[in-house]
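Peer 1: The sequence and its predicted three-dimensional model are supplied below.
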Amino acid sequence: MTAEPVEITEDEPLWKIHNGDALEAYESWPTPNTIISDGAYGVGGFTGDPRTPENLGEWYRPHIEAWSKHATLGTTLWFWNTEVGWANVHPVLVANGWNYEFTNIWNKGVGQVAGNVNSKTIRRFPVVTEVCVFYTRTPRLPITPDSDELVHMKQWLLAEWVRSGLPRRAANEACGVKDAATRKYFDQGWLWYFPPVEVMMKLVAYANEHGKPEGAPYYSLDGQKPVTAEEWTSFRSVWNHEHGVTNVWERPSLRGQERYRGSMVRSAPRTYKPTAMSATHLNQKPLDLVERSIRACTQEGDVVWEPFGGLCTATLAAVNNNRQGYAAERDDAFYALAIERLQTQQTRLF
């Protein structure tokens, strides 16, 4: 069964689900502020999911390349998987310009395995966790406006200052500090700091006022004018801190009403025997955890991509928090359930 696609209108929360492979939809979606990836785990969980995790990097590669193509320096990524599944995909993410920030652990608790473990045959501690790994874009810029060579932002910051002919210590005068500017923003190692917008504008103004006139403009993206405050702000991803929340998420796995089945299953006659594909999604994520992720790294009105929709929990979380959700789902039954869910649950229910 295939539901009719829902078009975005000005009168409804912004969401759209593509019935097919996300690779077919990326070009038509607006630029993402964050991407919520909950695709293959390498456990044979659905048609097309590899039986083992060794080749997950290649499974994800075309998607990661597309994410990188359409991302900005401010785009972030939440990557859900098993520990070993993520380990196999991580090198592909890094190679495509994604910068590892931290790993979140979803601990489902002992109830996840209660009554389901044969203590006489199992040869490991029961696994009750998944990982959700957070990435930002590696900040790379063209070494010059007309160059195809990309360098890390910290190299670009220092190179432009050197090109202006100013001594490094002058950055401290530009920023009104004793030594912090040179030490923080021109460092080429792990102690480097991303200059806040107000600091960056001071460096830009000073370099263009006191630097060699023949080399101006300095810190320019187009060779015509210096970088603006709005442009610089867009280079850094959003982070909205929530006090008391750590990277260990204690949350029981979904049961009962919270596991979405849809009216097509709930109202079915007793003789109807739905398949796992039409009845429920075996790996449905808790709505509150996904909402937490989205609120942490986006603002209202921002765009959330959910390439592997399933029941489109991330899209629902986006809508409930006044963000725009764009998802894709290949399976017709899941697609129909997701459409119904978005039409009926555009508010927090649990």
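Peer 2: Thanks, I have the structure now.

Peer 1: From now on I want contacts and neighbour counts done on CA atoms only, so please keep to that.
Peer 2: OK.

Peer 1: Please tell me how far the nearest residue to Gly44 once chain neighbours are set aside sits from Gln324.
Peer 2: Nearest residue to Gly44, sequence neighbours excluded (C-alpha to C-alpha, 6 or more residues apart in numbering): Arg51, at 4.2 Å. Distance, Arg51 to Gln324, by C-alpha to C-alpha, to the nearest Å: 33 Å.

Peer 1: take a look at this one as well, against the first:
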Amino acid sequence: MLTPSPTTKGRGKPRTSNHIRKFSSPLALSGGKANIYFGDSLEFYDDWPTPTVIISDGAYGILGFNGDTPNPQHLKEWYLPHVEAWSRRASYQTTLWLWNTELGWATLHPLLEEYGWKFVALHVWDKGKAHIAGKNTSNLKHLPIVTEVCAQYVREPRISGKTIKEWLLDEWKRAGLKKSTANQAAGVKNAASRKYLDQGHLWYPPPPEAFERMVRFANEYGSPEGRPYFSLDGKRPISREEWLTLFPKFHPIQGWTNVWHRPPLKGKERVAKKKSAHLNQKPLDLTQLIIQLTSDPGDIVWEPFGGLFTGVLAAALLDRVGYGSEIDPEYYDLGAERLISGLTRC
């Protein structure tokens, strides 16, 4: 099948000369757990289910692939239509994992904040000295760089223009209740007054059970004139299930920190023909880690800049449902072959 001419919006012009694409698009594998599309992800976002995880590994501003920007200054323009689409399609349970260089991430951070993404943490992939082994570093004007970063972002929920933190305290005050009474309501010693209603760095949201008790208490003992309290629609109090949808999923894994000491890819792990097929292929184990941390089986994982579809493969292997796209026909074919091989062996 001859390669169609995909849109170049957002990714640069793909290499299409004399190339015959082996696989049709979209391609669904492993019972629909791995779904890949050939073309620009901007054309597919509205067709994909709402993501629980978005893994972004696009432009770095280093001319690393055909369509990358020549420097980080142009990254905002490159990513803007994608960030707009992610913001439109994501839910409050969505986590965005943004791979880039340190400077690339710093350049994109204001754009993400502008569109309502809240920074959670910065993770550093330390590839170690093996990453520069054999390379001539004598002409460098800085110490050799052996790291990439993966920034974690979530959506910032707002109710009536307030953050969750502000809304919790305002509703408690609106009910005419003392702050200290929240401990009795939540069934805790002092966590409600010191944590759940705190407005500083000590704040964290009450667990579902504690929140449910606080809502019940406020609507039973609060001022009758202001009822219902803790309501999203002004007609009834928010339910436990609705409360959970206001927060991203996160499942801590013991032993892991935000620094990932992991050698660069080599051997059978790196997809290659005569040489490495992709300059920036990510490790499957680190990709599985971020998916496990922020999703559950059956959840949707997006990989907008698929490359070799490491994210889609990791999602399918973890019983999630992956959706990815790639605009470069050579990468698309290699990624499809990798998926078929990787999922067949399981």
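Peer 2: Structure received. Computed from a prediction, not measured in an experiment: that's the story for all the values here.

Peer 1: between Arg51 and Gln324 of the first structure, who's got more neighbours?
Peer 2: Just comparing Arg51 of the first structure and Gln324: by other C-alpha atoms under 10 Å the higher neighbour count belongs to Gln324, 25 against 16.

Peer 1: Aligned counterpart of the more buried one in the second structure, please.
Peer 2: Aligned counterpart of Gln324 of the first structure in the second structure: Val321 (TM-score structural alignment).

Peer 1: shouldn't its match be in contact with Leu29?
Peer 2: No. Under the criterion of C-alpha atoms under 8 Å, Val321 of the second structure makes no contact with Leu29, lying 10.2 Å away.

Peer 1: Quick one: map Gly307 of the second structure onto the first structure.
Peer 2: In the first structure, Gly307 of the second structure lands on Gly310 (TM-score structural alignment).

Peer 1: same question but for Lys141 of the second structure, I mixed them up
Peer 2: With TM-score structural alignment as the criterion, Lys141 of the second structure matches Arg123.

Peer 1: so which helix or strand takes in its match?
Peer 2: Using DSSP states H and E, no element contains Arg123 of the first structure; it sits outside every helix and strand.

Peer 1: just Ala182 of the second structure next, same as before
Peer 2: Counting by DSSP H and E, Ala182 of the second structure is part of helix 181-186.

Peer 1: The helix or strand that that helix is followed by aligns to what range in the first structure?
Peer 2: Next in sequence after helix 181-186 of the second structure, counting helices and strands by DSSP H and E, comes helix 191. Following TM-score structural alignment, the aligned partner range for helix 191 of the second structure in the first structure is 180.

Peer 1: Check what contacts the matching stretch and list those residues.
Peer 2: Asn172 (C-alpha atoms under 8 Å, 6 or more residues apart in numbering).

Peer 1: And for stretch 257-270 of the second structure?
Peer 2: 121-128, 130-131, 276-277, 281-283.

Peer 1: still on that earlier bit, right, and the secondary structure at the counterpart of the residue nearest to Gly44 of the first structure in the second structure would be what?
Peer 2: For Arg51 of the first structure, the aligned residue in the second structure is Pro70 (criterion: TM-score structural alignment). Three-state assignment for Pro70 of the second structure (DSSP: H, G, I helix; E, B strand; the rest coil): coil.

Peer 1: Identify the residues contacting Pro70 of the second structure.
Peer 2: Contacts here follow C-alpha under 8 Å, 6+ apart; on that basis Pro70 of the second structure touches 61-63.

Peer 1: ok, and the most crowded of the residues you listed?
Peer 2: Gly61 (21 neighbours).

Peer 1: Can you find the partner of that residue in the first structure?
Peer 2: Aligned partner of Gly61 of the second structure by TM-score structural alignment: Gly42.

Peer 1: quick one: contacts for the residue lying closest to that match once chain neighbours are set aside?
Peer 2: Computed as C-alpha to C-alpha, 6+ apart, the closest residue to Gly42 of the first structure that is not its neighbour in sequence is Pro53, at 4.1 Å. For Pro53 of the first structure, the contacting residues are 41-43, 84-85, 88, by C-alpha under 8 Å, 6+ apart.
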